[in-house]
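Trainee: Have a look at this fold, sequence not included:
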């Protein structure tokens, strides 16, 4: 996800911004840029690629200034500036889409993390008033809306613009006419202030300024902040002053990158609301359907006529594909086959023209998945890659790409990349249903609305009390075996929950379709066996309950993941882990979270390193 850095003070700002952006590289990005105030206005530099590309562009700009008779320090002397690393959402990866963006007069400059959901409406209004846009992004609209309200008072203009914006975002604005002033605002995306003596910092995360100050102020949702070299003001959108405590943090550099969490895995679990929101927001902006943008050579005509879909993936990505299979077949009525990528190419698969093969790989470099995609394409099938990494091999081997937008994931055990993959599969299933006319418009709109609501539900879950999960972990962390059960859409959740537990706790764990329990696994059950059942609302819940009863008759201990408001389920389980209610087909995005946390707490109680589990690598690039 995008990274933001801002500075006001007495020191040369260029080096501070570049160094701050380097500390945010772990968030992932595809382009970068900065804008700094000088005596005559604002200098902006943008570049596609890594930060070295931006450094080279800055150096080239300085050399050009010298050649034109200017000073070589043209980009080093100003004391007010903003910097940005972009993870593309709206608009392709290009220099003109990189941040910062500005209004037509070049007075207002902004950097943004997040999504402006109503940007299309605002853009049409602005264009009708004569405004010309220079990028394909939703972010640029913010600069123009601020400019529309600007009369020399940047905080007032930002407050007015904030009231017109819908979405989840954090942005920082700078005005050419007001040196020494930055205004930031946060709505569901991170932004934090670093307090210095005669200088102030503003960033997406503490690492951006940690080497300069450990005194921070955390901005709450809906708050605006005004930075000047001598101090910081917090206010509500109405302009009412707010008192905000200055906190002295004692984080080291690694802890800072973890955002204060004890591990990267826990931090990434808590980033899942943002990851899903980033993946779905702009693609569901019109509300009554899904827009997937450019899928390469995979056009709507092909999707309307394709005869079947084959999904190839490994590990966690395979489980995301399984959820996608249920959604595609249920909503779009297209047959879907699932294949473990490492087996696919060795069974001489029957595949060819008219087939769509979807390869899912977080890194885009998974060797077995790439090999399966290449085989399918060589036999005439059309290949779609779902991946988190732009420029990865999967993006080059496929006919089209659907990007997830989880940002960089450090922990080896996938969490936020999994929910992003599931969200991407839901988007694709809904788009396919829309194109093929297999869902009534009202039902399609309802599902799109529920999908857009899921980030808020995830955030509520993760902001709440997880004492119930900790208690279950405390009770069972010494168990030698766990069994996970699920049916229909709950089965992939059970598979993923079991995988998380075995990956990081090293406990022997198995997962089964609940209906298969009597075909063997039931022999493993005794009084010492915890059995985790995915029992969220669904058309097969009564069948799951029957399986839970069978488990308890054998003396095993039932831990059920259940929907809020289902009171009857408590009669059939020893312990309940509740999740918010949503459409039953979308429930996996919620149900997997308590299972991630259960695995996490069990592993921590066993004293294990959850970020780097033994024998595992983040990306499997060899067969």
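Mentor: Ah, there it is. These figures come from a predicted structure and were not determined experimentally.

Trainee: from here on, contacts and neighbour counts on C-alpha atoms
Mentor: Noted.

Trainee: So residue 526, which state does it fall into?
Mentor: coil (DSSP: H, G, I helix; E, B strand; the rest coil).

Trainee: okay but it is in contact with residue 555, surely?
Mentor: Yes: with contact defined as Cα atoms under 8 Å, residue 526 counts as touching residue 555 (5.6 Å).

Trainee: this is the other structure I want to compare:
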């Protein structure tokens, strides 16, 4: 979740770029930089560390520009350094970028063969070179479109072009970008807070959009290159940090925030250049013979997904228990157990008590938390961070997928540390994880199809969710989401358990939601769906293209992204979240603040 600001101004922009970057510090960063158009040339200033280091550079080398871009970087490709700091330059192009370009290695190799020389270790510099190549034969807007067509990944981009002194361009896919409308000035930013000091009139770019701003206008294009209009709305500057954008509720916005949150979280665990996956804090995952995960609610389902991966990949026995029960049953633990507490807030009372109990037993403790100064983060021996950013909706969405992403990375790190996978397999799995932000963005694009199911599903009194393997905990999470915000009774089951009791509940009025992208267990799940169909149960199948080919004739099918089964429990979270969301909206429920629930449960 790096920060971006771009200004086409009538007065010097240096101080305003710095002001905006300071407002984006909450997103986390390890270097910062700005660039601007000065007498027909683009100059840049960069520094490793905090913005005050950049201010020291600017004190001796001011940037006298009226058009410029700025960036705070959270390192992904390449260590924190001035060389790797944004903006990056290639020929006429100076560029800042949030996100991960998945195919950067192939693009870099191709560009190197064409004689291009790279200064940094970043994936971002590849975009700058690509765009500079395209500018040799196309005008800026066409060159931008041709460049974006070559990129695979989730990203937001801001661009200056030498010779285009009153132009800033931007683009987004899977990572947010807004346009700010001023008086004779225009802005782009990574969120409303970035442009908040300068204007309260904001347009939110849609997925795949790109934009060219000058002093007076914003020309916006969709992913096909066609000109489009996006609504301009007024945003209260004081509320910009928690602004819903074009979304009706915070929950809907946070579902769409997941690619950015996932990418930022994974960057704390994966070196994209080497493919190595590391546990933060220097903990030796080979030193343990068991994992004990304690958590509550949604976090416990993230832990349950992780159990499949710790055991299958790393051969490391893993127990998951709801924290409210854990310490009261006086569990047997061994000194070589790593106890992992999972919590969005880091203040959940039951989970904190369980963590403290584990410390009293002499166990090494770790905390997977989103609030890094929380009590759990301070008291645990090791912090395994998530970087979801503020989550306002009570029903967890991006905090959940960030927890899953972090735990998946830890499972890969444990497998490598214990010698259960070789370097090639570690690199393959890390590459898959780095594809997750793009796939999460694709999954969220199923919104219109899922919305169409809501009116019928909202009539149900009871709903069943089915899944197998690591998708069984996702079925539990889907049922919990529906209960939390729509107040419909829902239960999640392992699909193979259907005939051991729950099948008695099946009738024409009980919808069954099956989460089953194609994998080695898919045929068994088809058998379970046949059992439901034989009893008249309505089926909603959430699957991929291959799975859709074998769906029961009477099933309503939602076709999600095709990906490696390793990623299924992460990538197929947005559809179940969206389904719960639109059913709740259909019923007129208070989605962001459901009855009887609190965001953080700080009492036992």
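Mentor: The structure has been received and is ready for your questions. Note that this is a predicted model, so its numbers are computed, not measured.

Trainee: Need the counterpart of residue 259 of the first structure in the second structure.
Mentor: Pairing criterion TM-score structural alignment: the partner of residue 259 of the first structure within the second structure is identified as residue 245.

Trainee: again, but for residue 355 of the first structure
Mentor: For residue 355 of the first structure, the residue aligned by TM-score structural alignment is residue 337.

Trainee: Over to residue 330 of the first structure?
Mentor: Alignment of residue 330 of the first structure against the second structure is given by TM-score structural alignment, with residue 312 as its counterpart.

Trainee: Tell me which helix or strand comes right after the helix or strand that contains that match.
Mentor: The secondary structure element spanning residue 312 of the second structure is helix 298-314 (assigned by DSSP states H and E). Scanning forward in sequence from helix 298-314 of the second structure, with DSSP H and E defining helices and strands, the next element found is strand 318-322.

Trainee: The corresponding residue of the first structure for residue 355 of the second structure: neighbour count?
Mentor: Under the alignment defined by TM-score structural alignment, residue 355 of the second structure is paired with residue 373 of the first structure. When counting by other Cα atoms under 10 Å, one arrives at 28 neighbours for residue 373 of the first structure.

Trainee: which parts of the host helix or strand of residue 373 of the first structure are buried?
Mentor: Counting by DSSP H and E, the element that carries residue 373 of the first structure is helix 367-378. Burial within helix 367-378 of the first structure, assessed by neighbour count using 16 or more other Cα atoms under 10 Å, is assigned to 367-377.

Trainee: Kindly report the same for stretch 538-545 of the first structure.
Mentor: Taking 16+ other Cα under 10 Å as the neighbour-count basis, stretch 538-545 of the first structure is seen to contain the buried residues 538, 541, 544-545.

Trainee: Farthest pair within those residues?
Mentor: Farthest-apart pair in those is 538 and 545; separation 11.3 Å (Cα to Cα).

Trainee: related to what we said a few turns ago, report the distance from the helix holding residue 312 of the second structure to the chain centre.
Mentor: Helix 298-314 of the second structure has its average C-alpha position 19 Å from the chain's average C-alpha position, going by Cα atoms, centre = their mean, to the nearest Å.

Trainee: Quick one: list the elements packing against that helix.
Mentor: In terms of contacts (3 or more Cα pairs under 8 Å, 6 or more residues apart in numbering; DSSP states H and E), helix 298-314 of the second structure is packed against strand 290-295, strand 318-322, strand 337-343, helix 398-417, helix 471-486.
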